[in-house]
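Visitor: No letters, just coordinates:
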């Protein structure tokens, strides 16, 4: 007897359970990423308020305009470095969360693929004579879908690596520019 409906029903139920588990895992990872982001923003805001308060006290204590401008200029580089640090921490949180999503998706795809191949193998054992062409077409379609997913995954990873590389290059250029600006401001204030 051909038990395709029962096999399909079992496979569908298993697939839905896997998708629910993945959705739960992704939701959890999303909340973890958001929690890290909120913690970063709160600590950055606290540090900014404390720094602004200390800077304001220093500026208010300046004896003359030259000292005022010298103190103002001396804040440029530390502020730029703080902004760069925030950017790096933000990029790390985003990259970590993205990596978790990628791992979950790859795991889910691998599991579903294994189950589909198992179902196709089981169904083809009981396939009527003359259906070899259809079975072959189905297996080819599954193989093509796997190849497409692998190419998509590879391209996505390359895009993430390129984005991280560009971010690191931008951080490096910004840091260098802020150091030069800070040095120029300090020399102008000293003059």
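Guide: Sure, I can see it. What you see is a predicted model, and the numbers here were worked out from it, not measured in a lab. Residues are numbered from 1 along each chain as shown.
Visitor: switch to C-alpha atoms for all contacts and neighbour counts from now on
Guide: Will do.
Visitor: Look through the chain and tell me its longest helix.
Guide: helix 132-190 (DSSP state H).
Visitor: I figured residue 171 hits residue 82, correct?
Guide: No: counting by C-alpha atoms under 8 Å, residue 171 stays clear of residue 82, with 11.8 Å between them.
Visitor: neighbour count winner among the two?
Guide: Between residue 171 and residue 82, counting by other C-alpha atoms under 10 Å, residue 171 is the more crowded of the two (18 against 14).
Visitor: Below is structure B, check it against A:
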């Protein structure tokens, strides 16, 4: 059903295990970084909603226009500082994520490289063996094509030649003292 062998060689298995462990650790690190980024975004949105609600409440409860303007201006400064702190948190999270990914890569690169090298060596060895086997089969096929009767050993060829010459002698070849008739039969000469 499948054109490939069902057995998996040890080199393939160890390389796949190393690659799987590397990908698992990388995805774990990426998802942790993504989770931290989502938490930071949720926290920012909650803070901004609270600030907006407080500013809206102050504006609605203000009696004069100057109080409305001062309430809006007093909320602008803390919001700017919060956005600046958010930007710093994002930069820190990005740096932490980069450090974590570098650590995971460094941790797995030696194992993955070693298993990849072993797999490449095994593939090269197997390919070399298959190439040699194919060359031998090609040479055998070519030899059979060049000399189709060489399938047996030398004794078979000698027997075939001996049978061929005996068959030729008995198959109507004129021998001394015999006369060949036009119909292929032989008549012996008699001395009168």
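Guide: Nice, thanks for sending it over. In this text the structure is predicted, and so the values were computed from the model without any measurement.
Visitor: Send over the TM-score of the superposed chains.
Guide: The pair, once superposed, lands on a TM-score of 0.52 when counted by TM-score structural alignment, normalised by the length of the first structure; 115 aligned residues with a C-alpha RMSD of 2.7 Å.
Visitor: what sits against the spatially most central residue of the first structure?
Guide: Closest to where the C-alpha atoms of the first structure average out (C-alpha atoms, centre = their mean) is residue 98, at 2.8 Å. Under the criterion of C-alpha atoms under 8 Å, 6 or more residues apart in numbering, residue 98 of the first structure has no contact partners.
Visitor: host element of it?
Guide: Here residue 98 of the first structure, judged by DSSP states H and E, is contained in helix 76-125.
Visitor: residue boundaries of the helices in the second structure?
Guide: Using DSSP H, helices in the second structure cover 10-61, 65-146, 154-170.
Visitor: Including distance to residue 180 of the second structure, could these go into JSON lines?
Guide: Formatted as JSON lines, the helices of the second structure follow (distance: least, C-alpha to C-alpha, whole Å):
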{"stretch": "helix 10-61", "distance to residue 180 of the second structure": "78"}
{"stretch": "helix 65-146", "distance to residue 180 of the second structure": "38"}
{"stretch": "helix 154-170", "distance to residue 180 of the second structure": "13"}
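Visitor: out of those helices, which comes closest to residue 186 of the second structure?
Guide: Smallest distance to residue 186 of the second structure across the helices of the second structure (C-alpha to C-alpha): 10.7 Å, for helix 154-170.
Visitor: and for the closest one, what span of the first structure is it aligned with?
Guide: On the first structure, no counterpart of helix 154-170 of the second structure exists by TM-score structural alignment.
Visitor: and that helix, how far from the chain's centre?
Guide: Its chain's average C-alpha position is 58 Å from that of helix 154-170 of the second structure, according to C-alpha atoms, centre = their mean, to the nearest Å.
Visitor: Then stretch 133-144 of the second structure?
Guide: Its chain's C-alpha centre and that of stretch 133-144 of the second structure lie 31 Å apart, by C-alpha atoms, centre = their mean.
Visitor: Repeat that for stretch 115-132 of the second structure.
Guide: Relative to its chain's centre, stretch 115-132 of the second structure lies at 14 Å (C-alpha atoms, centre = their mean).
Visitor: try stretch 16-35 of the second structure
Guide: Distance of stretch 16-35 of the second structure from the chain centroid (C-alpha atoms, centre = their mean) equals 19 Å.
Visitor: so how much does that stretch differ from the first structure once superposed?
Guide: With mean C-alpha distance after the TM-score superposition for the first structure, stretch 16-35 of the second structure departs from the first structure by a mean of 1.1 Å once superposed.
Visitor: Give me the residues contacting that stretch.
Guide: Contacts of stretch 16-35 of the second structure (C-alpha under 8 Å, 6+ apart): 93, 94, 97, 100, 101, 104, 105, 108, 111, 112, 115.
Visitor: Just the buried subset of the residues you listed, please.
Guide: Buried by 16 or more other C-alpha atoms under 10 Å: 93, 97, 100, 101, 104, 105, 108, 111, 112, 115, out of the contacts of stretch 16-35 of the second structure.
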